[in-house]
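Peer 1: Would you be able to build a 3D model of this:
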Amino acid sequence: MHHSQPEGDGKAYGHRDECAVMERLWWTGLVVGMVLSVAVCAPHLLGGAGDTAQGSPG
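Peer 2: You can find the predicted model right below:
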């Protein structure tokens, strides 16, 4: 991470905050996706594929 001083008018701070928010949202989405993937795949990995197959699809 490169931390450079703002150019006095503070625009650098606003840009950095926006990038930080986007990065945080990206990481949050990535973690949520991983959690959902584990939650969906866990039953199959644990051998519960037969139970999920009998249930309603989706």
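
Peer 1: C-alpha only now, for contacts and for neighbours.
Peer 2: Will do.

Peer 1: Tell me, how many residues neighbour R24?
Peer 2: When neighbours are counted by other Cα atoms under 10 Å, R24 registers 12.

Peer 1: Another for comparison:
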Amino acid sequence: MIEIGDSSGVYRERAAEERRAAARATTAELQRTHLQLAEHYERRARELELGMNSSSRSARG
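Peer 2: Presented below is the predicted three-dimensional model:
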């Protein structure tokens, strides 16, 4: 399980794994599930990156 404090890189890596799994999926439903998980992990990575950027800006301000 990924902890909340982990870096966005962990989420990006997991998203890439899900995309590879989707490419190997044997059914459309399984492929869709892997793609949905990949999108979730990519969204979480972006949220973390945006949060880190805004906190570094506020620290400088």
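
Peer 1: And the TM-score between them?
Peer 2: Remark: TM-score between the superposed chains equals 0.60 [TM-score structural alignment, normalised by the length of the first structure]; 42 aligned residues with a Cα RMSD of 1.7 Å.

Peer 1: any idea what R46 of the second structure aligns with in the first structure?
Peer 2: Using TM-score structural alignment, the equivalent of R46 of the second structure in the first structure is T28.

Peer 1: For the host helix or strand of that match, buried residues please.
Peer 2: Taking DSSP states H and E as the definition, one finds T28 of the first structure inside helix 11-45. The neighbour-count criterion (16 or more other Cα atoms under 10 Å) identifies no buried residues in helix 11-45 of the first structure.

Peer 1: In the second structure, what stretch matches the first helix or strand past that helix going along the chain?
Peer 2: Stepping forward along the backbone from helix 11-45 of the first structure, the first helix or strand reached (DSSP H and E) is helix 49-54. When helix 49-54 of the first structure is aligned against the second structure using TM-score structural alignment, it corresponds to no residues at all.

Peer 1: Mind listing residues that contact helix 49-54 of the first structure?
Peer 2: By Cα atoms under 8 Å, 6 or more residues apart in numbering, the residues outside helix 49-54 of the first structure that reach it are P43.
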